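**Q** sequence first, then the predicted structure:
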Amino acid sequence: MDMLSNLALGAQTAFTGEALLFCFIGVFLGTFVGALPGIGPLVAISVALPLTFGLDPTIALIMLAGIFYGAQYGGSITSILLNLPGTASTAVTALDGYPMTKSGRPGLALFINAAASFCGGSFAILLVMGFAPAIASIALDFNSTEYFSVMLLGLVAASTLSNGSTIKSLVMVVFGLILGLVGMDPNSGVPRFTYGFINFYDGISLIAVAMGLFGVAEIIHKMTLAEPAKVITTPGRIPMKSMLPSRAEFRQLWGPILRGSTLGSIIGALPGAGPSIASFMAYAMEKKVSKEPSKFGKGAVEGVAAPEAANNASVQAAFIPTLSLGIPGDVVMAVLLGAMMMHGVTPGPQFITNEPAMFWGLIVSFWVGNLILLILNIPLIGVFVKIMSVPSRILYPTVIFFICMGSYSVNNSEFDVLVTLFFGVLGYVLLRFRFHPAPVLLGFILGPLMEENLRRSLVISRGEITVFLDRPVSVALLSFTLLLIFMPLLKPMARRLRMAYQSNAK
């Protein structure tokens, strides 16, 4: 009965005219941006963030979340029709989606994409409904030591479980933590690391950092690649009849969708994993369990269904740790968490209790947004494909212009624009040296919260660092953190021991 009353409360929030309008705007913009290679949901959310300041926090979050999961749909369309993944997580869809288009079955591939995405998203929403409140109720008993430990675990997990060098990721996390120290000391009120700039007394703007590191930097990176323009040949009209699968194909879809949804939900709830890892792992799993693995890469329906279900399930499941613990699973969730903070809402264990209308309204909006995407996905395919014809020499400068305008509009400050451009250049340099800037934003957002809980713990214990070993949950979280740090070192050692054992056995 409680679940039904909670859903009724959410429906009252999500089915208002304003909520429905901005949910539609969010998923439409997300699909639009997802269809543009090199832009991605993070840039779109960063640009849209300043526009939400005049909105109710719930409406703002509904729109920004819609951009996030809507981008997965749009990226799949261009992957299937043009072999041009709009987002990294939809690249694996092109392996079988594009061969289906070349063999004259683009309609079927698009139908599978829409159906698998909807099923995967719906499966993960059910998990969010069940697990987020349960995790939050457990976390209500946490004190400052456990809050610090779980945040530290989230940062380390995001660094060690993500793609790329673990050392480089940890360096970026520390850099983000240092950026979070800029501003007034929360205890003494003394300015720290401001270097005489009054604009830094309130800290560095989250919007400036996010827009610079991920918007401007990504655009500069794309512009400097100087790749030759691709000739895009779009498929002709796709009749509705060609989209429906046969009975045999329909039976082949349920297993991959269910497995992909389950795997994507599990991976999405882990810090640092994200939809890209989920979609690739789902594809690999389907290829392994298939009786005919040779058909993958040649237009197998399972090769489209599994990664699409995993992709969208991962995106929705990422809200579990963000809303229940205040720990963002990836960089996009970190921006959404920052957006909630700027609207005066603090995600965490008390969020669901203190803001039930917002939480359950957001949950119901997920259903509404996925349904809108299911309805829009097919009729607007031609429109999104036409978007691909926009020349990059027009598209990229336009995006940078809107980024600068959005940064300026927050405080009507030219200084914020300069900070945005500075972090844009810095982000480009980091990308050139293969330092991914995503952990910077995670450290930047969680840094002040970690400092607050660290200081509170040390004040209560009168400076005794062993306070973090007094409670079992804190000890378990710190132990798991150490395991994640040393795991990259243990793998080579285990490999050498195995090789030595095999050589001695011979």
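**A** Looks like it came in fine. In this text the structure is predicted, and so the values were computed from the model without any measurement.
**Q** make it CA atoms for all contacts and neighbour counts henceforth
**A** Fine.
**Q** tell me where this protein has strands.
**A** 183-184, 191-192 (DSSP state E).
**Q** return the most buried member of the ones you listed.
**A** Across the strands of the chain, averaging neighbours per residue (mean count of other C-alpha atoms under 10 Å) puts strand 183-184 on top, at a mean of 19.
**Q** helices or strands up against that one?
**A** Applying 3 or more C-alpha pairs under 8 Å, 6 or more residues apart in numbering; DSSP states H and E, we find strand 183-184 packed against strand 191-192.
**Q** okay, pairing it with this:
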Amino acid sequence: MDLWSGFGVALQPHNLMWSFVGVLIGNLIGVLPGMGALSAISMLLPITYSLHPIPAILMLAGIFYGSQYGGAIGAILLNLPCHPPHAVTCLDGYPLTRQGKGGTALGITMIASFFAASFGIVVMIFASPLLVSVAFKFGPTEIFSIMLLGLLCGGTMSKGSPLKGVAMTIVGLLIGLVGTDVNTGTPRFTMGLLELSDKVELVALALGLFGVTEFLRSVNRMEIVGSGVKLGFRDMRPSKAELKQAFFPMVRGTLIGTLFGAMPGTGPTITTFIAYAFERKISKTPERFGHGAIEGVASPEAASHSKTQVDFIPTMSLGIPGDAVMALILGALLIQGIQPGPQLITEHADLFWGLIASFWVGNVLLLVLNIPLIGVWVKLLQVPYRYLFPAALFFIAVGVYSTNNSLFGVGEVLVFGLVGALFVALDFPVSPILLGYVLGPMIEENFRRALLLSRGDMMVFIDRPISASFIGICSLVVLGQLFFAGRAALRRRQALRLLAAG
């Protein structure tokens, strides 16, 4: 019954229009190299200020899963991994294109994507309401513990060194502290600037870290990519034998994506590579992988899409973003005055069930859009970077200025862009900064509230069973990272000794 009312919300003309805008922009952004969902959502976040919460979130969600569809096109047709999760798709997608089966690979990708997304939506329908039954067991102590777990997972499981990920998470926490203290009214880290008394703008931080930083990284890329690939609907219809070959890899990839979707901090890149590695491991003919195996396309793409949908479960139901994109969507909810968490399902049922229904509507729209527009997307890959990124930079400046009609925000974007470019040059991941910024103030608030209720007794985080469980998992995450770091250091020493002996 709730889902049926959700379809009533999602199919309202106003909401349907913004959902369509989201999936269309997401599909376009997914095709363009370097312009990920983070950049697109960051640029369009100012628009949500003037929208009702439901169409605003439907649009942002559409951009997120729409970009997953678009990313596979460049990977398969042009061996161009526009975004990291699709790098593994290049291994077998492009060889299939060279064999004249590029259309088949895209057809399999669309079927796998739709199947995986549908499964992920079903999981979300049944898993999320279960959290309502425990909603009243979550006080400030439990919320602090579970958000601490989200921070640790996001920091330690990000790309590159876990230590660097944790360092960037702490940077995000410090940025989140800037502004006026809610409890005492005391300005913190504002450096005497009145504009910072109302904290650092989420839009400015996101646009700087993911918009300007990407522009600075790509400013010297002058080449034109792409070729005159032409595909028709007939080329994209796989045969029965090819569908049979792809079916079980698609199912296994979907299950892997669903499993990892419920784990905070595990990005889609990790998920797709694990799905590909698993498929190759169990294959009776692993030598085919890398030379045009359909299973090598179906499994990782299914994993990516099921994870994308299931990612919304911890974000919406527990307030724990699974990755940087989810953190940005979480920030958009907070801007709209909506507190994510177990109570969201009951307090904002129209938003929650409308969002779930919009996933199905949006995935059908994507399936219909991609068939006639693939030729257009391929043409867009030929746009030179010297035109593409300056235009994006212009819209970034306009977007952030429009939030408060102040040039101070534009200056913030520039500063964060330069800082982000410096971090990237030093091989530090910038995504954990956004995670720390979004979760930091909520963690601080719930930590102080828990201590206030317990009269300063720190044991309250251990005495309560749910909180103790999450604290225990946090400890295991830290110990696991220390173990893997120690093992890697030991292997390096052994390798150096062998080289010295040889």
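**A** Happy to help now that I have it. Being a predicted model, the structure only gives us computed values, none of them experimental.
**Q** ok, which of the strands of the first structure comes nearest Met405 of the first structure?
**A** Nearest to Met405 of the first structure, of all those, is strand 183-184, at 24.2 Å by C-alpha to C-alpha.
**Q** which residue range of the second structure does the closest one align onto?
**A** Across the second structure, the stretch matching strand 183-184 of the first structure (TM-score structural alignment) is residues 179-180.
**Q** thinking again about what came up before, now the strands of the first structure in CSV, with distance to Val475 of the first structure?
**A** Output for the strands of the first structure, formatted as CSV (distance: least, C-alpha to C-alpha, whole Å):
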stretch, distance to Val475 of the first structure
strand 183-184, 31
strand 191-192, 31
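**Q** closest to Gln252 of the first structure out of these?
**A** Nearest of those (C-alpha to C-alpha): strand 183-184, 56.9 Å.
**Q** quick one: contacts of that closest one?
**A** Val190, Pro191, Arg192, Phe193, Thr194, Phe200, Tyr201, Asp202, Gly203, Ile204 (C-alpha atoms under 8 Å, 6 or more residues apart in numbering).
**Q** leaving out sequence neighbours, find the closest residue to the second one.
**A** In space, and not counting its chain neighbours, Pro191 of the first structure is closest to Met184: 4.3 Å by C-alpha to C-alpha, 6 or more residues apart in numbering.
**Q** now a PyMOL select for only the buried ones of the contacts of strand 183-184 of the first structure.
**A** The buried residues among the contacts of strand 183-184 of the first structure can be selected in PyMOL (16 or more other C-alpha atoms under 10 Å) with this line:
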select buried, resi 191+193+194+200+201+203+204
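**Q** format the contacts of strand 183-184 of the first structure as a markdown table; extra columns: distance to Leu110 of the first structure.
**A** What follows is those, written out as a markdown table (distance: C-alpha to C-alpha, whole Å):
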| residue | distance to Leu110 of the first structure |
| --- | --- |
| Val190 | 57 |
| Pro191 | 55 |
| Arg192 | 53 |
| Phe193 | 52 |
| Thr194 | 52 |
| Phe200 | 49 |
| Tyr201 | 51 |
| Asp202 | 48 |
| Gly203 | 46 |
| Ile204 | 43 |
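**Q** how big's the offset between stretch 66-73 of the second structure and the first structure?
**A** Superposing on the first structure and averaging over aligned pairs (mean C-alpha distance after the TM-score superposition for the first structure), stretch 66-73 of the second structure comes out at 0.6 Å.
**Q** what range does that stretch cover in the first structure?
**A** Going by TM-score structural alignment: stretch 66-73 of the second structure matches residues 70-77.
**Q** show residues contacting the matching stretch.
**A** 26-37, 40-41, 85-87, 89-91, 93-94, 110, 113-114, 117, 308, 311-312, 373, 377, 381, 384-385.
**Q** again, but for stretch 10-27 of the second structure
**A** By C-alpha under 8 Å, 6+ apart, stretch 10-27 of the second structure touches 9, 37, 40, 54-56, 58-71, 354-355, 357-358, 361-362, 365-366, 369.
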